[in-house]
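# Got a sequence here, can you model it:
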Amino acid sequence: MTDKPIRYLSDETLDGLGIAPREIADAIEAALRGKAAGRLHVTPKSSLLPGEGRYMMSTLAVGNDEDLTVLKTVAVCPDNPAKGLPAINGAILVLDARTGLLLAVMGANWITAHRTAALSAVAARRLADPDSATLAFVGCGVQAHSHLAAVADAYPLRRVLACGRGEANREALLDAARQRGLDAQAATPDEALTEADIVVTSVTLDYTIAPFLDARLLKPNAFAAITDLCIPWTQDSLSAFSTVVVDDLVQERTAERPMLPADLVSGDLTGLVGGEIEPGPTGPRAFAFRGIALGDYAAAALALARAEATGAGTPIGTR
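A predicted model of the protein is given here:
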């Protein structure tokens, strides 16, 4: 045992570290290369749907470069907002991979939001039009806000369109876009698809939702970041995508309920970053996200390093 303190980093503390979206994307790219080289080991995400719209999941990754083990558990509880609570809550444990000793406990909400947007950003670097100016959202919750920050950090955005069932969430997202100096307005789903250069879908993870998005409406050079298991997309329209990349092929192939037909999947992020995937020359492209331990690992490792360098966090004991 040592007398070095275990560090607690709340979501508020993590937000205050000042980590830019592109820093997380860069960390994820480095992690993807580490995974390809056998230096980062991950397991497929575990998930449960225990009823009442709840979605429970966990991830596990071990990295030899940083000598860290990162475990995350998250619960999506749709009844929480009515109780004055965030819909998503969870925790992350960071351990020394050589000894198993606990190094830090982190809130999971900030990392879950921003690592998802950073994963989309990694895919977009290779699949989206670098001159993308119009960003559209179908679903206006936490993921929309983190994607707004990530896309605005990397593209010459001028316009934001937002489509969502909750007026309060939609208006909050539009206000956030206007605060960035962007033209922002509400839109129908069809308007969002036909006018966007980049579209982000993040509807509630509920398989009872009737699909209502038609990929055939997208511009030929459009990029779609799909963070909701493809739930809102009509299955017969998905073949309109010339290139579809998932976060992890092994995870997708072993999933009880695949996000989309296997023959439509071009590969995963590891292959995309490694140059193994040649995007289709014409037709819209997509990144479909299920959730991958690598993203949590990269974001948590980056946050811990920044916290240790700045002294951020609260000691909660020694190891």
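# make it CA atoms for all contacts and neighbour counts henceforth
Noted.
# you'd agree A136 is in a strand?
Yes: the assignment for A136 is a strand, going by DSSP: H, G, I helix; E, B strand; the rest coil.
# ok, now how distant is it from A192?
Remark: distance between A136 and A192 (Cα to Cα, to the nearest Å) = 5 Å.
# more neighbours, these two?
Taking other Cα atoms under 10 Å, A136 and A192 do not tie; A136 has more neighbours (30 against 26).
# which ones are touching the more buried one?
The neighbours of A136, taking Cα atoms under 8 Å, 6 or more residues apart in numbering as the test, are V160, L161, A162, C163, A192, L193, E195, A196, D197, I198, V199, V200.
# now for those, which pair is the farthest apart?
C163 and D197 (15.3 Å; Cα to Cα).
# got any residues that touch both of A136 and A192?
What both A136 and A192 touch, as defined by Cα under 8 Å, 6+ apart, is the set L161, A162, C163, V199.
# Strands - which of those land there?
L161, A162, C163, V199 (DSSP state E).
# Throw those residues into TSV and include distance to T116 and neighbour count, thanks.
TSV is the format used below for these (distance: Cα to Cα, whole Å; neighbours: other Cα atoms under 10 Å):
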residue	distance to T116	neighbour count
L161	20	26
A162	19	27
C163	20	24
V199	14	25
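# quick one, strands of the stretch 1-150 of the chain?
5-9, 40-42, 46-51, 54-63, 68-76, 88-96, 102-107, 134-138 (DSSP state E, counting those that start in this stretch).
# this one next, for a side-by-side:
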Amino acid sequence: MVSFHAREVAERLDYSSLIDALEEGFRGDINIPSRHHHVLPAVGKRDATMLLMPAWNSNFVGLKTVVVEPENTKRGLPAVQANYQLMDRETGKLLAYIDGAELTARRTASASALASRYLSRPDARCLAMVGTGVLAPHLIRAHATQRTIDEVVIWGRDIDKAQQVVEKMMGSAYTVRAEAVLEKAVGSADIISCATLTTVPLIAGNWITPGQHLDLVGAFTPEMREVDDKVISVAEVYIDTEDVKHSVGEIKDPLECGIIGEEHILGTLADLAAGRVDRPRSSSSAVTLFKSAGTALEDLIAASLVYSRA
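So this is what the prediction gives:
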């Protein structure tokens, strides 16, 4: 059995290779049972969440254990804490123990970038990053592998934290700046990537302009959402898996309220990867939206790639 710490995971999971591996994975045959979702109640603060995410294929069995603790931001710790176990499919032998936080960050960002490969305009140049957590630099770098990004605008509730992300990104091939007004950040962008833990929509539909692509990463429970109903109703919507329709507020709520119908969800990331959608973006002026909540398929593909490069 081998262990891969965060630095070793990062060295083995460059975004371009992982994006291509995920594309192949979404076309393949991987068993993904429903993930276990447990609320860890807290008194006087937001509840934490524990997720158990299994998956297997003909070669490997994988299991990720995740705890999402919103209060960690006040402690100077990442909100997402995770570990991953990779096992041999035939024997069940434990092959590798992998840092789950780095694995999750890179596979999440790479899945978003894969969706952008199909959905964002090929001439997209400006990326707005909404959120200043651990995922922000990963999402920026992954998106930049798919489009010729020349400007990145970062917004966070705390402008100082947004500036800290700017400093982390110094030396990139694109200009990076912090923006204090969210509406301005959104309005200037071709691609809007959101990675927050908000339960109240941050982005309003009347801010959206023709041709934009929205990448929504943060929400993963029925109570969470990053955009309002109007954003969902005007966009051509794609999701990472069918589970999102019932498990994430920004899709679940408008479906249940009749604001959109099932036909408004045009496909999954597997549909896009397999070429089952003829025209993922109907026109250059269309607004496209990809909502992900994460899937164990992505973890297994990423973990397999780490292990194969040992």
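# What is the nearest of the contacts of A136 of structure 1 to H41 of structure 1?
V200 (28.6 Å).
# aligned partner of that closest one in structure 2?
Counting by TM-score structural alignment, V200 of structure 1 lines up with S193 in structure 2.
# Touching, its match and G218? I think so.
No: applying Cα atoms under 8 Å as the test, S193 of structure 2 and G218 come out as separate, 9.5 Å apart.
# more neighbours, the two?
Higher neighbour count among S193 of structure 2 and G218: S193, with 29 against 24, using other Cα under 10 Å.
# how about the more buried one, what does it touch?
L127, A128, M129, V130, L139, L214, D215, L216, V217.
# From A79 of structure 2, how far off is the third one?
Distance of M129 of structure 2 to A79 of structure 2, computed by Cα to Cα: 18 Å.
# neighbour-wise, which of these two wins?
Neighbour tally, M129 of structure 2 and A79, criterion other Cα under 10 Å: the higher count belongs to M129, 30 against 20.
# any idea how far the counterpart of that one in structure 1 lies from D26 of structure 1?
Using TM-score structural alignment as the criterion, M129 of structure 2 maps onto F137 of structure 1. With distances taken as Cα to Cα, F137 of structure 1 is found 24 Å from D26 of structure 1.
# Also L217 of structure 1?
L217 of structure 1 is 32 Å from D26 of structure 1, by Cα to Cα.
# Could you do Q185 of structure 1 as well?
Q185 of structure 1 is 31 Å from D26 of structure 1, by Cα to Cα.
# what do you get for P81 of structure 1?
From P81 of structure 1 to D26 of structure 1 the distance is 33 Å (Cα to Cα).
# OK, contacts around the closest residue in space to T188 of structure 1 that isn't next to it in sequence?
Using Cα to Cα, 6 or more residues apart in numbering and skipping the chain neighbours, the partner closest in space to T188 of structure 1 is C163 (5.8 Å). By Cα under 8 Å, 6+ apart, C163 of structure 1 lies in contact with A136, F137, V138, G139, C140, R170, A186, A187, T188, P189, A192.
# C163 of structure 1 matches what in structure 2?
Checking TM-score structural alignment: C163 of structure 1 goes with W155.
# Okay, and the residue lying closest to I265 of structure 2 once chain neighbours are set aside sits in which element?
Nearest non-adjacent residue to I265 of structure 2, counting by Cα to Cα, 6+ apart: V237, 5.1 Å away. Using DSSP states H and E, the element containing V237 of structure 2 is strand 236-239.
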